[in-house]
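1. predicted model, plus sequence, below.
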Amino acid sequence: LTSEHSNVVGIKDSGGLVSRFAELVRRVGSRLRILAGTGDMVLPALALGAHGAIVAVANVAPRLCVQLYEAFKRGDLEKARELQVKLNYLNEVVVKKYNQLSAIKAAMGLLGLRVGSPRHPYAPLGEKEVSEVFRVLKEIGLIAGRGPDLA
């Protein structure tokens, strides 16, 4: 691919399979930048030789993602593992359990960011779902308080 297209400089793998990611690193890691594309693969991908990550959950937890990357780079694998566990928990709710766009917008709104509602055909999360997103944000230390005022 790179011999035919000189402007290709990297690959983002969103497949989520460690074995496939490892094979990608083995085959093209010396020629291309390889990036993790799913939040639950950041630390495993870095350990396999990824150069970084582009993940949806970073919209909600950018500092957590940067802290994970920095912990890995300085060799603090225990801290990196701790942060990956938090990222996985958040990723399960805002990327996998509910509509990703709606859940990310809900989470960002709960964090005080004015992002508006999802556009058609997507709908905002319901009260129950927003409460769950809040609970997860609180459990991983991204937000404080008693919960969203949904009245």
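-> Done, it's in.
2. okay, CA-based contacts and neighbour counts for the rest of this
-> Fine.
3. residues contacting residue 107?
-> 60, 94, 130, 133-134, 137 (CA atoms under 8 Å, 6 or more residues apart in numbering).
4. mind checking the SS state of it?
-> Here residue 107 is recorded as helix under DSSP: H, G, I helix; E, B strand; the rest coil.
5. now it: how far from residue 32?
-> Between residue 107 and residue 32 the computed distance is 33 Å (CA to CA, to the nearest Å).
6. quick one, strands of this structure?
-> Using DSSP state E, the strands of the chain run over 10-13, 33-36, 52-53.
7. can you lay out those as TSV showing distance to residue 114?
-> Shown next, in TSV, are these (distance: least, CA to CA, whole Å):
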stretch	distance to residue 114
strand 10-13	28
strand 33-36	28
strand 52-53	25
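8. can I get the ones you listed in JSON lines with distance to residue 68 and mean neighbour count?
-> Below are these laid out as JSON lines (distance: least, CA to CA, whole Å; neighbours: other CA atoms under 10 Å):
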{"stretch": "strand 10-13", "distance to residue 68": "18", "mean neighbour count": "17"}
{"stretch": "strand 33-36", "distance to residue 68": "13", "mean neighbour count": "22"}
{"stretch": "strand 52-53", "distance to residue 68": "10", "mean neighbour count": "22"}
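9. use this one as the comparison:
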Amino acid sequence: MFTGSIVALITPMNQKGKLCRSSLKKLVDYHIKNQTKAIVSVGTTGESATLNQEEHINIVMFTLEIADNRIPIIAGTGANATEEAILLTKRFEKSGISGCLTVTPYYNKPTQEGLYQHFKAISENTELPQILYNVPSRTGCDLLPHTIARLSKFKNIIGIKEATGDLSRINKIKQLIKDDFLLISGDDVTALDFMQLGGHGVISVTANIAAKEMMQICNFALKNDFINARKINQKLILLHEALFIESNPMPIKWIAKKMGLIKYDTLRLPMTPIMQSTRLQLEKAVKYANL
């Protein structure tokens, strides 16, 4: 369940900025139909940073309810305070959640030892599978290969979402870990190259609107058929890039509404509507991808 194309699901909101339940159901059904391997609920793309904890938990649990065991749900459970991350993780114990995606603590810039102790404490307080999440461009800290290797020794820390876009990281990590530790890309632009170098899948923003294509790319890649994987990926390359012209999830919510996958592209401040120039590039990319 933790390999292949996993979607970093957007959180659809109504005009008042509250969860749009009908749109969320439509999204979940869309991913089940197109054989996405799992859904990450309330991660970065799901706007975890602008939700309070009660909203965060309720959205994850409603996503789980809609899924109804048809697709695994991975809960975003990261926080910059270790105790908060533990409490959020424990909230999903025995809920039916398949695992947790836990981002490195943001803003307070911990040392490598601080990062190790943070994830160690979470691991020791839950039996849920844990996927580490490294995205230095957002958090201000970088989980380095030697620290990942130390953490990989914990039984329930099963992999990492590596979103640096630095392909040299893969071999550095692989040299230090066992083969069963999952390496998952968090960068759509380099995801296929990541898999060709030994990665196991991608937690994808692009999959929100190109679920079938991302599933096919990953399935071909996992079978070492990179010729066919690249044929599909080449059609999506402009989209991979356009979705990050402005801060995620601003572009993906706009284009998801444009494509009829959600009713509204409502964002919470400080996220704002995208510029007209970005809209034009997104429309061009979607047309190029033949979505």
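-> Yep, that arrived. What you see is a predicted model; the values in this text were computed from it and never measured.
10. what's the TM between chain one and chain two?
-> For this chain pair, the superposition-based TM-score is 0.82 by TM-score structural alignment, normalised by the length of the first structure; 140 aligned residues with a CA RMSD of 1.8 Å.
11. mind listing what the counterpart of residue 12 of the first structure in the second structure touches?
-> Residue correspondence to the second structure (TM-score structural alignment): residue 12 of the first structure is matched to residue 161. Contacts for residue 161 of the second structure (CA under 8 Å, 6+ apart) come out as 131-134, 183-186, 202-203.
12. now stretch 219-236 of the second structure: how far from the chain's centre is it?
-> Remark: stretch 219-236 of the second structure is offset 20 Å from the chain centroid, using CA atoms, centre = their mean, to the nearest Å.
13. in it, which residues are buried?
-> By 16 or more other CA atoms under 10 Å, the buried positions in stretch 219-236 of the second structure come out as 219-222, 226, 229-230, 232-233, 235-236.
14. which of those fall in helices?
-> If you go by DSSP state H, those have 219-222, 226, 229-230, 232-233, 235-236 in helices.
15. nearest to residue 23 of the second structure, of the residues you listed?
-> residue 236 (24.0 Å; CA to CA).
16. residue contacts, that closest one?
-> Residue 236 of the second structure touches 285, 288-289, counting by CA under 8 Å, 6+ apart.
17. doesn't residue 201 make contact with residue 195 of the second structure?
-> Yes. Under the criterion of CA atoms under 8 Å, residue 195 of the second structure makes contact with residue 201 at 6.4 Å.
18. list residues touching both of the two?
-> Going by CA under 8 Å, 6+ apart, residues that sit against residue 195 of the second structure and also against residue 201 are residue 185.
19. and the helices in the first structure, which stretches?
-> 18-28, 42-48, 62-73, 77-91, 100-110, 127-139.
20. dump those to a markdown table, plus distance to residue 6 of the first structure.
-> Supplementary listing: the helices of the first structure in a markdown table, determined by distance: least, CA to CA, whole Å:
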| stretch | distance to residue 6 of the first structure |
| --- | --- |
| helix 18-28 | 14 |
| helix 42-48 | 25 |
| helix 62-73 | 28 |
| helix 77-91 | 34 |
| helix 100-110 | 33 |
| helix 127-139 | 42 |
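21. out of these, flag the one nearest residue 5 of the first structure.
-> Here helix 18-28 is closest among the helices of the first structure (CA to CA), at 14.4 Å.
22. list the buried residues for that closest one?
-> Result for helix 18-28 of the first structure [16+ other CA under 10 Å]: buried residues 21-22, 24-25.
23. now do the contacts for the residue nearest to residue 206 of the second structure when sequence neighbours are not counted.
-> Leaving aside its chain neighbours, residue 206 of the second structure sits nearest to residue 240 (6.2 Å; criterion: CA to CA, 6 or more residues apart in numbering). Applying CA under 8 Å, 6+ apart to residue 240 of the second structure gives the contacts 188-189, 206.
24. and those residues, which is closest to residue 116 of the second structure?
-> residue 188 (26.9 Å).
25. I'd say that closest one and residue 207 touch.
-> No. Using CA under 8 Å, residue 188 of the second structure makes no contact with residue 207, being 9.1 Å away.
26. nice, that's everything, thank you.
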